[in-house]
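Enquirer: Take this sequence and fold it.
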Amino acid sequence: MPKIVGAVQASAAILRVLAGSPPLRLVDIVALTGLNSSTALNILHTLCVEGLVRHDVPRRRYEIGEGLLKLGASAASDRRSAQVAAIMDELARSLGLSVLLWRMAGADDAELVAASAPANVNLSFPLLRRAPLLQGAVGRIFAIEAGLTAEELAAIYPTLGWANPPGLDAWLAQIADARRTGYACDRGNNNSGLFGMAVRVGGSGPSGHALAIAALGSISDAEVGGLVPRVSRAARMIAPFL
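Expert: Sure thing, here's the model as predicted:
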């Protein structure tokens, strides 16, 4: 049977006490953990060297260190990523379409941060791929999130590398429609033969993410009407994990 390591158990006791308290003196830690002063001091010194505990020398107090906070944040991030992936996988499976999560990456770029596709769909979307912020269906959503004026949009429009340009007036009208409805479509304008639809992720207020679906070929307006509530629901489910 595996042996319990006393020093590790004592370290855990100290970390638990520090996590639930304001900065503590050595004497406080000894009283709360039941460890002797020498053992507690040696463990605290080691935890400080490892960055898991911070020693405020002038005040003679100890508190949780940045290293432990980073470990906790990383674990929480992994859990959030798993939740997002599960939601996207279920949406992709139920729709039979590729599902993509994009985020605004600065003033000029959008970055693909997650993607899911059913087994029978042969579309590849490399993660962390960057694209011009206003490209595709996602770009129409991000045009709203960025708060760009019609004049600014008109200046950007020619630079977007359209496969089939929709025309400036039509594009601006689509952005206005997206502001009203909460979703936007790209019918082969960005990539020939590829349909895209995107919704903003989040409730009220600005959002730096958009959830999109992609399909080869075309999708009718009636089909879009059935897709929007399902994609929007998934976006609302994803929002708390971002």
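Enquirer: C-alpha from now on. contacts and neighbour counts both.
Expert: Will do.
Enquirer: Can you give me the buried ones in stretch 79-98?
Expert: By 16 or more other CA atoms under 10 Å, the buried positions in stretch 79-98 come out as 80-81, 83-85, 87-93, 95-98.
Enquirer: What is the most widely separated pair among these?
Expert: Greatest spatial distance among those (CA to CA): Arg80 and Gly96, at 23.8 Å.
Enquirer: Now show me the structure for the sequence below, then we'll compare the two:
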Amino acid sequence: MPTSSASDASTESAASKPAASGGVQSLERAFDLLERMADAGGEVGLSELSASSGLPLPTIHRLMRTLVATGYVRQQPNRRYSLGPRLIRLGESASRLLGTWARPYLARLVEETGETANMALLDGDEIVYVAQVPSKHSMRMFTEVGRRVLPHSTGVGKALLADTPADEVRALLARTGMPAATEKTITTPEGFLAALEDVRRTGYAVDDNEQEIGVRCLAVSVPESPTAAAISISGPAGRVTEAATDKIVPILQQVAAELSVVLASTNGS
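Expert: Here you go, the predicted structure:
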């Protein structure tokens, strides 16, 4: 019969002991590894995880073995590890719930601005819309919830990437390409990085006929959201004018700040 060494036993005991937060340390470590995998693009090696987390390889190997057995991580033929398929269902459910929490705030945006309000997340290299409340105008914008678009041609994409390091933005754009949705779409990394600088300077992002001719969108990120999120309003360029922008942006920023508080309290509960 195989026996466990004293060092194995002490490692197991340390992994399952209560964490400083009052939770279970092994659970905290497992979720931390999943988030580090997501930050690394979804696929990593054990040595990379050890270097970034500071955990010893045996501990990481044991945690990853458990995550593989439960389907939350998959081991690739090259022996690297990738995020597993069971996370998809969790992510889809969480996105729907996030959209549900956001809807009252988007409804306020519609009431106060008159334009369609949206909420979007950065999922990998793409923008995904998770909630929308339509304008009451007969001429209004509509984006299907669940729709995925590339970041470079959207206001929410600019808002979400504004604080991302330039080299990471360039790498993302290299992966996605920068196809022109309209003649006004930004199609060079330099142009997009300049637009991100504008977002940091002004505190909001603009899609000026870049995704669809005749449509302007204004967007801001949701500060301290547990996952990168942005809200926006979109409407005909004839209504979302420069003068309207001056009135709408403070409303967007206020609603984003209030939504941030709700998401943070939900995240911590």
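Enquirer: quick one: which of the buried residues of stretch 79-98 of structure 1 sit in strands?
Expert: In this view, the buried residues of stretch 79-98 of structure 1 that belong to strands under DSSP state E are Ser98.
Enquirer: From the buried residues of stretch 79-98 of structure 1, which land in helices?
Expert: Residues of the buried residues of stretch 79-98 of structure 1 located in helices (DSSP state H): 80-81, 83-85, 87-93, 95.
Enquirer: quick one: which of these is nearest Val30 of structure 1?
Expert: Arg80 (35.9 Å).
Enquirer: Wait, the closest one touches Phe241, no?
Expert: Yes - using CA atoms under 8 Å, Arg80 of structure 1 is in contact with Phe241, at 5.1 Å.
Enquirer: So which residues of the stretch 151-269 of structure 2 form strands?
Expert: 205-208, 215-221, 229-236 (DSSP state E, counting those that start in this stretch).
Enquirer: dump the residue contacts of the nearest residue in space to Pro166 of structure 1 that is not next to it in sequence.
Expert: Nearest residue to Pro166 of structure 1, sequence neighbours excluded (CA to CA, 6 or more residues apart in numbering): Asn189, at 6.2 Å. When contacts are counted by CA atoms under 8 Å, 6 or more residues apart in numbering, Asn189 of structure 1 touches 136, 162-166.
Enquirer: Aligned to Asn189 of structure 1, what sits in structure 2?
Expert: Following TM-score structural alignment, the counterpart assigned to Asn189 of structure 1 within structure 2 is Glu210.
Enquirer: Nearest approach to Glu126 of structure 2 belongs to which of the strands of the stretch 151-269 of structure 2?
Expert: strand 229-236 (12.2 Å).
Enquirer: Can you give me the neighbour number for Asp123 of structure 2?
Expert: For Asp123 of structure 2, the number of neighbouring residues by other CA atoms under 10 Å comes to 15.
Enquirer: Tell me the residue in structure 1 aligned with it.
Expert: So, by TM-score structural alignment, Asp123 of structure 2 is matched to Ala105.
Enquirer: just checking, its match touches Val113?
Expert: No - if you go by CA under 8 Å, Ala105 of structure 1 and Val113 don't touch, sitting 10.4 Å apart.
Enquirer: where's the residue nearest to Pro166 of structure 1 relative to Thr149 of structure 1, distance?
Expert: 21 Å (CA to CA, to the nearest Å).
Enquirer: So which residues of the stretch 1-150 of structure 2 form helices?
Expert: In the stretch 1-150 of structure 2, the helices defined using DSSP state H, counting those that start in this stretch lie at 6-16, 25-39, 46-53, 57-70, 86-113.
Enquirer: CSV for these, including distance to Arg147 of structure 2?
Expert: Output for those, formatted as CSV (distance: least, CA to CA, whole Å):
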stretch, distance to Arg147 of structure 2
helix 6-16, 41
helix 25-39, 21
helix 46-53, 32
helix 57-70, 29
helix 86-113, 12
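Enquirer: now the match of Asp123 of structure 2, nearest residue through space, not along the chain?
Expert: Nearest to Ala105 of structure 1 is Glu111, by CA to CA, 6+ apart, at 5.9 Å.
Enquirer: doesn't Pro126 make contact with that neighbour?
Expert: No - checked against CA under 8 Å, the pair Glu111 of structure 1 and Pro126 is beyond contact range at 10.2 Å.
Enquirer: Comparing these two, which residue is more hemmed in?
Expert: Ranked by neighbour count (other CA under 10 Å), Glu111 of structure 1 and Pro126 place Glu111 first, with 19 against 11.
Enquirer: need the contact list for the closest residue to Ser218 of structure 1 other than its chain neighbours.
Expert: Nearest residue to Ser218 of structure 1, sequence neighbours excluded (CA to CA, 6+ apart): Phe195, at 5.7 Å. Shown in contact with Phe195 of structure 1 (CA under 8 Å, 6+ apart): 185-188, 214-219.
Enquirer: same question, Glu115 of structure 2
Expert: So, once contact is read as CA under 8 Å, 6+ apart, Glu115 of structure 2 ends up touching 109, 134-137, 140-141, 233-235.
Enquirer: Emit the PyMOL select command for whichever of these are buried.
Expert: The buried subset of the contacts of Glu115 of structure 2, as determined by 16+ other CA under 10 Å, is captured in PyMOL by this line:
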select buried, resi 109+134+135+141+233+234+235
